[in-house]
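Undergrad: Sequence first, predicted coordinates after that:
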Amino acid sequence: MKKIILLIVSLICSNILFAQQQNATFEVNPSTFNEDDEITITVSNINPSTWGVTDLYLWAWSFDINDANTMDSPTNGSWTNSNEAQKLTNNGNGTYSFTFTPTTFYNRTGIGSIGMLVKAKDGSGDKKTQDQIFEVGVFQLNLTSPTNNVTIINANENVNITATSTINADFNLLANGSSVHTVSNSNNYSFTVNPSETTNYTLQANDGTNTLSEEFQIVVRPIVTEESLPTGLLDGINFDENDATKATLVLYAPNKEFVHVIGDFNNWTIDDMYLMKKDVANDRFWIELTGLTPQQNHLYQYLIDASIRVADPYSTLILTESNDQYINNTTYPNLPDYPTGNTNHAVTVLKTGETSFNWEIINFTKPNKKDLVIYELLIRDFDELHSFDAITARLNYLEELGINAIELLPVSEFDGNESWGYNPSFHMALDKYYGTKEAFKTFIDECHKRGIAVILDVVYNHATGQNPFYRMWNTDNGGYGGQAAANSPFFNQTPTHTYNVFNDFNHSQQATKDYVKRTAQYWINEFKIDGFRWDLTKGFTQNCTENDESCTGAYQADRVAILKEYADYQWELDDTSYVIFEHLGSNTEETEWANYRLDEGKGIMLWSNLNGNYNEATMGYHENGKSDFSWIDYKNRGWTYPSNVAYMESHDEERLMFKNIEFGNSNASYDATELATALERLHTAGAFYFTIPGPKMIWQFGELGYDVSIEFNGRTGNKPIRWNYFDEPNRKAVYDIWATLIALKKQESIFKTSDFIINANNINGLKTIHLTNDDTSDDLQYVTIIGNFGITTQSIDPDFQAVGTWYDLLDNNSSIQVTNTNETISLQPGEFKIYANSQVVLSNEDFVFNNVNLVMYPNPASGLLYFTDEVSNLKVYDITGKEVITFNNHYDKNHAFDIKNLAKGIYIIKGKSLNKSFSKKLFVR
């Protein structure tokens, strides 16, 4: 069986080279053969050096006598490591060969055909040839006319049917299952037909033992009704609000002659009752379906010019023949069955009369952009159940960390099941591998209940070959390969920037703009999505080539214009929607976006990659400004507002802890590669990250010091899910420190100030941050942060803003007296301090009952805990939900509760006060 390899890439501006598939020439000797004959496959017109290799390998599969039941060669190996048993022989003349006997090689009998391709030993990056199929059997039938599976003719037009066989045979031509012509004992067949209607033909040849057949269809061109599209209809599915037995389908298809709808309502056959009307002026076909059964899954496709069958480009749920069987009933209960045997390619699921989702949060107030702490999350690698339900169940963990936004890697339908999602095929369909739309809505509603926004990563630079609009106009006759046709309304024939993979959208085309807007509208209106992170915005220009980075990286006016148009539309749908671009380009272009409509309270946010600088700091290298992360200061970019979404890690960056452990600096007494030490250095990184004004982002499990390389199992391959890290004290300490820092960031106005200075370029790794509050009425006027990112003990000048009493915010507000603002302070390697001129007590989220405030104090606590009123039935839980202490009795106000045995961390206390239940967050230090 052909191994389907999905090139799943993350599309950041990195220097990754993507190898090209090669179209080689395959020959087999002898040209006809039985399954037990020895054969030699010879491959020519191939250059292994294109892939950076010298050796080539055969990847092979086989089919049974009915061209079904595919099986891989047992000695294929893996796609990234082919078995040496299938290495081709270099013939020294530019050709490569491989000799085998099919029954032995494939370890099976009853073989009808064999398939193969040639690849590099590691086939990742598309280092392969096209597929090649050879029929098995000395007796072969070759249909020479018509040459296409579908032939379109006018009424009363003749069609010649011709064929040859390798040995004499009896021929029988069937039309719609009935015999219409025979020829006996010949190796040539010829007959002329004149069908009056669309007819399915089968030509059979029998040599006395075996019967071979070829199937083809002759379509009589239908008469299409030309009629304007009714007012108010959108591309895709339009439901009738007053009649759940009806739905109107609209397909944009310029330069196409006619379109039939095929589906379970007409047995997947051409039926002119389902011939779509044509709105010539708007290049759209449309049809009103009637007689549908409400709340029943109907399946359909568009059959275009009787030759290309595609799912609706605006499907919200599709079924595929090769992936759905691997989606379990827990993830997606009652998934409809693919109509196997009736059609091929993706099909659309249509259901009318669905019950509306009962949203509990109707008008969610999004966190202020300045306050955003975004958690970037890949569902597949976050929980082994890889579902919306699974991450909903993990929300307590994220809420207690303190994040207020979750950014999901793409969840729209992508090729295959397991992916980062940057290989989109249907931009408006939810990928079933993550669950149902009801589960997704429940997840969003639960996030909104907790004050957490949901941001989607959307990929509009490109689409894979499965995308219907790509298949409708390409050089592969509607297949998944080739390239976009010159008349494609959506895709460029060749990429117009340097970072493209798959098929490059042409954003200067109105059709593409309409597609982007229509699909974006769906996610915001249907799911209450709070914003988009637009992937690879550098690719939205039409001015460059795939080999000219100087052009792609330079300011491009067309790109700026189209992205502003998309931002405007997003804000038209939701006035407060987050617009985030992953551009990573010139500051000139990004500044224009950051300032765009800023006076209206909008402005576009930009991804800001500080991975390299922070990682150099955590590893302990500082020469030549390696660890200078001061670009995180938006003012250094000439901006007046913190529009930079800064990150130390993202899905695309190597993990901090992996490099700490592999490459950290050391000396005789201190080693940054030692696990506990490396984790402690993340504390310091967090102190010099979350406290800097502006939005921040965490990549999943960074808060636990995830140390598995991004290249593990291939860059986009599945990564180990390490929830056990939470039970390791040194890793849990990172979570706790970061949670405290995030709480400070969100609670105290000084961490939103515009008056701050970062000194991060000391060659010895000493760094400081000084913040002065814009709000002069706040008691907390000054914060000074000092840190030693070096690997030796050093003294640092804190340069306090004022003399007086200063408090260590991460040491229970312990105080120091400052009489000399420049008196040095000694810091151990990796140590930091956050000093403030006023004490800070983190909010314990007091609840009000019967107009009485129940206060829990102190918080943070260590040793004893008190409440200002009577309480009873107290239970203390860690943030995984495990009960760790119980106080079952009734207690007077100000009773001392012993919590000395609680480890440092964050806990939830639940109980009753004045006959009312309460729940509070406790910080133990």
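TA: It's in. Residues are numbered from 1 along each chain as shown.
Undergrad: only C-alpha atoms for contact and neighbour calcs from this point on.
TA: Noted.
Undergrad: Roughly how far does the closest residue to I692 other than its chain neighbours sit from E384?
TA: Spatial nearest neighbour of I692, chain neighbours left out: F751 (6.5 Å); criterion: Cα to Cα, 6 or more residues apart in numbering. The spacing between F751 and E384, counted by Cα to Cα, to the nearest Å, is 37 Å.
Undergrad: that older thread, so the residue nearest to I692: helix, strand or coil?
TA: Per DSSP: H, G, I helix; E, B strand; the rest coil, the secondary structure class of F751 is helix.
Undergrad: Identify the residues contacting it.
TA: F751 makes contact with T691, I692, P693, L744, K745, L771, N773, according to Cα atoms under 8 Å, 6 or more residues apart in numbering.
Undergrad: Do you have the helices of the protein handy? List them.
TA: Per DSSP state H, the chain carries helices over the ranges 102-106, 379-382, 388-393, 395-401, 437-449, 468-471, 510-527, 549-552, 557-573, 587-594, 611-619, 656-663, 675-687, 729-747.
Undergrad: show me what contacts the residue lying closest to D574 once chain neighbours are set aside?
TA: Distances taken as Cα to Cα, 6+ apart place I524 nearest to D574, at 7.6 Å, with adjacent residues excluded. By Cα under 8 Å, 6+ apart, the contact set of I524 is D530, G531, L573, D574.
Undergrad: The structure to be compared is supplied as follows:
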Amino acid sequence: MKHLYYLLLAIILLPCHAANAQLITTSPAIVQRSSNPIVITFHADQGNKGLMGLTSSTPVYAHTGIIRKGSTKWEYAPQWLDNSAKYKLSYVSANTWQLTIPGINEYYGITDAVEVEKLAFVFRNANGSKEGKTADGGDIFVNVVQDNEFELTLTSSAESEYITQARDITFTATTTSSADIDIYLNSMTSTPVASAKSTTALTKTIAINTPGTYNIIARATSGTKTATQTSTITYLGQSTQTDYPGGIPQMGAKANSDGSVTFCLAAPDKSNVLIVGSWNDYDIATSLPMHYQDYNGNRYFWATVSGLAADTDYPYYYLVDGQYKVGDPYANLVLDPWNDRYISPTVFPDMPPYPSDKVNDVPLAVYNSSINDYEWKIKNFKGVDQSALVIYELLIRDFNGSEGQSLGNGTIAGVMEKLDYLKELGVNAIELLPVMEFNGNNSWGYNPNFYFAPDKAYGTPDDYRKLVDAIHERGMAVILDVVFNQSDGLHPWYRMYDIDRNPFYNGTAPHSYSVLNDWNQDNQLVQQQFKDALIYWLTSYNVDGFRFDLVKGLGSNQSYNATYNQSTNTWSGVTEDKTNAYNASRVARMKELHDAMRTVKPDAYFINEDLAGAKEENEMAEDKETNWANINNASCQFAMGWQSGSNLNRFYAPLDDNRIWGSTVSYSESHDEERMAYKCAQWGNTGIKGNVAMTMRRLGSVAAMMLMSPGAHMIWQFQEFGADETTKNGDGSNNTSPKKVVWNYLNDPDRAGLKQSYSELCAIRNGNPQMFKEGVTTVMSCDESNWANGRTIKLSNGTDELYCIVNPNISGSKAIEVPFTKDAAQYHLLSASYGVEPSLSGKSVTLPAGAYAVYGTAGMTDIEDIIDDVTPQINVYGGIGEIIIEGDYRELDIFNISGQRIHGTSGLPATIYIVIVDGTSNKVVVR
């Protein structure tokens, strides 16, 4: 579950001249430095609509300050969440609130000669959980005119500068002092349509009856001073009913055989949509309306555009009902008017420029006929079995960049430089925190806006593909973290509707874990979007599977037993107990998504962050899905040296409330959990707190108990060398700000020793896959009761045995009794804590406090040991492109050095292979 997701870099200015359907209006219409009083009217149904639908009894407050001339910094503002009476707004009517400012100096406490240029506002509820801002999440500003300046403003009764039907529109020109005012239609060379002498306001209603563009111009003259303002109204043509070519609408941009492109947007309950593109210089007046088709209960708008050149970028957007400018939900690349300017050309060379001289307030989709063309080096990658995954969870932003600094400047190029490190570490999959186009450039990615476009902050679309190729070349899989429970406020389907009437989103969530904008999971178009997105990334980016964020939020609305208020599109009676209860609709929904993935990649990885009960997760497991298993608290307890709560048997799925074998991805750290090393430094037991060497040793023992447990596991980036920067805020929520890049930690011998332990443990798994598959006899003794006398894990498969032994104590060596079945001479040491030399005698292993050791029988292999032992009757060796087996055998398993199962003994790439013949492990080299 996520809390604070992103740092939005954009600042949006709200102009107060020539405006339509303003988020705030003022009285007087033009605010001067000496205006007294000033009434600010906040329209909660405009902008981001974060406070829309609040009742009259709900307190609404203004967080407000001033911007002085020549500055962008807020000044004279209170502390955030100051609920003093002076900041409280009065309820006027539905979605309309007012704040009275008696005078700028008096209200803000200004005592010096400050030249105030703007008043700044963010509106909020009492605890700040809901905010009223601009449509794009920016602060709200009101221009302040100096008392000696002459100013004219022109406002319109139209909700937008675009209308879709004939209507009368009222225009009002207002001045700061008495003036002669004229209002013209289209040209000041014509006769004014309205005039007044010696006045401060003039109003004129004009009938707009014919499609076209109308310029209403106000001119005011006061003595020698003259000012003009223009308001433009465009009466758009109408969309007409015509079926999509072929009869079945397909969302997004589809290339046709004749070279034309058909664009399609799903927009239920809308009547008019235009596609506005670079092909006609974004001229709305000459943009033809799209056709529409009603299909399966939904309305789709479509248009076919001809004459687009190959391999050329064409940005475009949709204008919906003359009121909403939106991008394409199915865009493969998105241009952001607020944040792209901060992306370095070295990160995204030749980025299509945002046409800010033509468009300035909408994310643009980019169509390019070759945007998904890429010549893959690795076309048919095959990863390890899902239950054998050892995943490295990676946030590109913080994985690389400026060493020792927290700038969040990591890139795909930086990840590429570290792939050999990850390969050597021994993981067999990399899971990327969300990379779908998110809000801002500095984010964890859990605030997506477009599900088919990679975020540009890390690199180009082909950079992502090169990364996938390079990961596959090293035998590792790629898993994407995806966010299907919520989106940010720039998603087209969020912007196209008032939230109380939005068919795609809930006004509030029916479950207890929502943070941003909650998807209506019952909408078939929402589900189609998700399925199409999964298929797109599996095919166009060749990824190997997905981790689904907050699956508890993916159930049907009614499944949470909350109460729906249709008038506000909100849910009440939401509780954690209801959310956490068994939910069959979540099981069904995840199976639907899995079925969609199977149509293009039947063996794609499927991981749920459900964190629910065993009944629900076992039903998901029956569909070959895996589920996150959070063992962080117990891992931290062990690492800190506290026996209570340190049960680590849960690393093994059958001991995690009887979950199905191999059905969990268990972990001791993740992006959502506190770092073990940080907790050791803060709350470690005697001899651990402040002792880096002992902390690293205990972290290594946690790693041993995790990685020696059969089943899939996950490592959070830098966990392997004891990263210790806190990941939490004071209230326990996630701190999503950039974290320090700490590769220099590997210069510390104890931290490097921990990393070596991870490498050795992964090598044991990769080199002995027969010991971690289903059917292996597994005895876990790693719960709280196994403290004073030590902890053990025993794996046995035929004559092969593997033992993990741990001394949990915080001081003193311990001789730990181990359930060996053979003489001591039959076991050899595969791995041990850094700087530790275990002693094996009889059936006991002596270890110092906090240390681990792993022993195996003669057939076991580690990263350094190439074993050529074979049975007397069978010879196994490598040839050129093949594995040769001489003799009769009953059972054969072949794995590459990364632990991937290989089918067949010929046509093999040159590398090292693990060949298991009748239970005996052999390493062979194929040339």
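TA: In hand now; what should we look at? Small disclaimer: the values here were computed from a predicted structure and weren't measured.
Undergrad: before we move on, the earlier item: kindly state which residue of the second structure is aligned to the residue nearest to I692 of the first structure.
TA: Under the alignment (TM-score structural alignment), F751 of the first structure pairs with F772 of the second structure.
Undergrad: what do you get for T316 of the first structure?
TA: Aligned counterpart of T316 of the first structure in the second structure: N332 (TM-score structural alignment).
Undergrad: now K517 of the first structure
TA: Matched by TM-score structural alignment, K517 of the first structure corresponds to K531 in the second structure.
Undergrad: And for D652 of the first structure?
TA: By TM-score structural alignment, D652 of the first structure lines up with D672 in the second structure.
Undergrad: and if you look at I362 of the first structure?
TA: Aligned partner of I362 of the first structure by TM-score structural alignment: K379.
Undergrad: returning to that earlier point: the contacts of I524 of the first structure in strands, which ones?
TA: Among these, the residues falling in strands (DSSP state E) are G531.
Undergrad: quick one: buried residues of stretch 614-629 of the first structure?
TA: 614-622, 625-629 (16 or more other Cα atoms under 10 Å).
Undergrad: Now for G426 of the second structure: which residues touch it?
TA: Contacts of G426 of the second structure (Cα under 8 Å, 6+ apart): Y758, S759, C762, A763, N766, S898.
Undergrad: Let's see that with 7 Å instead.
TA: Shown in contact with G426 of the second structure (Cα atoms under 7 Å, 6 or more residues apart in numbering): S759, C762, A763.
Undergrad: could these go into a markdown table alongside neighbour count?
TA: Converted to a markdown table, the contacts of G426 of the second structure look like this (neighbours: other Cα atoms under 10 Å):
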| residue | neighbour count |
| --- | --- |
| S759 | 21 |
| C762 | 26 |
| A763 | 25 |
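Undergrad: now the strands for the stretch 601-750 of the second structure?
TA: All strands of the stretch 601-750 of the second structure, identified by DSSP state E, counting those that start in this stretch, fall at 605-608, 626-630, 664-667, 712-716.
Undergrad: residues in the first structure matched by the second one, start to end?
TA: Using TM-score structural alignment, the residues of the first structure aligned to strand 626-630 of the second structure are 605-609.
Undergrad: Then the last one?
TA: Structural correspondence for strand 712-716 of the second structure: residues 695-699 of the first structure, per TM-score structural alignment.
Undergrad: hang on, the earlier thing: indicate which one of the helices of the first structure is closest to I757 of the first structure.
TA: Proximity to I757 of the first structure (Cα to Cα) singles out helix 675-687 among these, at 14.5 Å.
Undergrad: Tell me the buried residues in the closest one?
TA: Within helix 675-687 of the first structure, the residues scored as buried using 16+ other Cα under 10 Å are L675, T677, A678, L679, E680, R681, L682, H683, T684, A685, G686, A687.
Undergrad: would you list the helices of the first structure in a markdown table and tack on distance to I167 of the first structure?
TA: A markdown table is the format used below for these (distance: least, Cα to Cα, whole Å):
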| stretch | distance to I167 of the first structure |
| --- | --- |
| helix 102-106 | 22 |
| helix 379-382 | 54 |
| helix 388-393 | 59 |
| helix 395-401 | 69 |
| helix 437-449 | 57 |
| helix 468-471 | 38 |
| helix 510-527 | 53 |
| helix 549-552 | 58 |
| helix 557-573 | 62 |
| helix 587-594 | 69 |
| helix 611-619 | 68 |
| helix 656-663 | 65 |
| helix 675-687 | 73 |
| helix 729-747 | 73 |
